[in-house]
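[1] my questions concern the predicted model and sequence given below.
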Amino acid sequence: MIQGKTIAFLVAPEGIEQVELTEPWKAVQQAGATPRLISTGSGRVQAFNHLDKADTFPVDATVDEVSAADFDGLVLPGGVANPDFLRTQPAAVRFAQEFFEAGKPVAAICHAPWTLVEADVVRGRTLTSWPSLQTDLRNAGATWVDQEVKVCTAGPNTLVTSRKPDDLKAFCQAAVDAFGG
């Protein structure tokens, strides 16, 4: 049960795959937790349905205003542009690293593990992602598997990963389970 917990959703100002934000967000809410949208800047973020602009969402706080200590877990939605931008932002990378240092669960889908590669937290872990990331993940010391969802407990925290939007049902369930554990 994750009743009363607060889960951070870290996103770039634009390029988030909308369904990879909204479906885990709903799953966290339905499980009784409070999701909060964290970005590198204030205002609103622009989501996409693949390459087409979709909805915008209000940012609750910036990475400079919060730390992992403020949250019980982290979700990293995908979209190609989203993690590609985040991995170039030292404050965003540091924010993700803090969850691993604190032993808090992290869930990342699709291209989102790029941010974790930059944070240097995948070494010795087994995870999945969008297939084009497998070489990057292996080069960063991870074992890549082609599975709907992979839950890895080999490190300081639980890491939940999935490949793509088609995996969202399994991803959301595994993430909520990890946040409750």
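    Here it is on my side, so go on. Residues are numbered from 1 along each chain as shown.
[2] going forward, measure contacts between C-alpha atoms and count neighbours the same way
    Fine.
[3] if I pick the residue most central in space within the chain, what's in contact with it?
    Nearest to the mean C-alpha position of the chain, counting by Cα atoms, centre = their mean, stands residue 76 at 1.3 Å. Residue 76 sits next to 9, 10, 11, 106, 107, 108, 109, 112, 113 when contact means Cα atoms under 8 Å, 6 or more residues apart in numbering.
[4] so the closest residue to the last one other than its chain neighbours: helix, strand or coil?
    Spatially, and ignoring its direct neighbours in sequence, residue 113 is nearest to residue 129 (6.8 Å; Cα to Cα, 6 or more residues apart in numbering). For residue 129, the secondary structure call by DSSP: H, G, I helix; E, B strand; the rest coil comes out as coil.
[5] ok, and here's another one to check against it:
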Amino acid sequence: MKKALILFADGSEELEAVTVINILRRGGIEVTVAGLAAGPLRGSRGTVLLPDTTVDKVRGADFDLIVLPGGQPGTDRLRADARVILLLQQMAQQGKQVAAICAAPSVLAQAGLLDGRRATGYPGSLDEFPAVQRQTTAVVEDGKLITSRGPGTAMDFALTLLEHLTSKAKRDTVEAALVR
């Protein structure tokens, strides 16, 4: 069974996180949500989520995908955390899928993963990274890196992640059951 890790900080966008969690689990992916801190964390819109574990406890574990939701100030907290940067770099070096949505592609850029690569994100979130080839489409795939623009693109982002971890047929089955 494929395994995905979703990182969540106080102030992360809960719609993006929960959409990815839900779609991946519908597709049979084992999802682990790791918080930057232990215990309940409050999302950017005030929804409280209880992560399964912490970043410290998943270091060294084997995942096929790591996902960062956006939102503020959650993205800034992810970006400032050396454990997150190291985890992203390790996943990329291992040839694993790395994904981020909304403002969180800036965390990938901070980790040096988007230099010379195509990516999208919330408007303005990648402006300080001139080496990123910024795109405006809802979801951008560049090799093992997948980025998306924001809460409104979360469903397309999550379905794209599912397809990469499984197959187009599995994506189509899950999407059909959503009655989109």
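    Now that the structure is in, tell me what you want to look at. Just so we're clear, the structure is a prediction, and the values are computed from it rather than from any experiment.
[6] tm score of chain vs chain?
    Superposed pair, TM-score by TM-score structural alignment, normalised by the length of the second structure: 0.87. Supporting alignment: 167 aligned residues with a Cα RMSD of 1.5 Å.
[7] hmm, back to that, how much space between the residue nearest to the centre of the first structure and residue 29 of the first structure?
    According to Cα to Cα, to the nearest Å, residue 76 of the first structure stands 16 Å off from residue 29 of the first structure.
[8] before we move on, what about residue 169 of the first structure?
    15 Å.
[9] out of the two, which sits in the busier spot?
    Taking neighbours as other Cα atoms under 10 Å, residue 169 of the first structure and residue 29 compare with residue 29 leading, 18 against 14.
[10] in the second structure, what residue corresponds to that one?
    In the second structure, residue 29 of the first structure lines up with residue 25, judged by TM-score structural alignment.
[11] same check, this time on residue 89 of the first structure
    Aligned partner of residue 89 of the first structure by TM-score structural alignment: residue 81.
[12] ok, residue 9 of the first structure next?
    Residue 9 of the first structure maps onto residue 6 in the second structure, by TM-score structural alignment.
[13] okay, and its match sits in which element?
    strand 3-8 (DSSP states H and E).
[14] so how much does that strand differ from the first structure once superposed?
    When the first structure is overlaid, strand 3-8 of the second structure sits 0.8 Å from its aligned residues on average, using mean Cα distance after the TM-score superposition for the first structure.
[15] which other helices and strands contact that strand?
    helix 14-26, strand 30-35, strand 65-68 (3 or more Cα pairs under 8 Å, 6 or more residues apart in numbering; DSSP states H and E).
[16] so it versus helix 14-26, what angle?
    Angle, strand 3-8 of the second structure to helix 14-26, by axes from the mean of the first three to the mean of the last three Cα atoms, to 10 degrees: 170 degrees.
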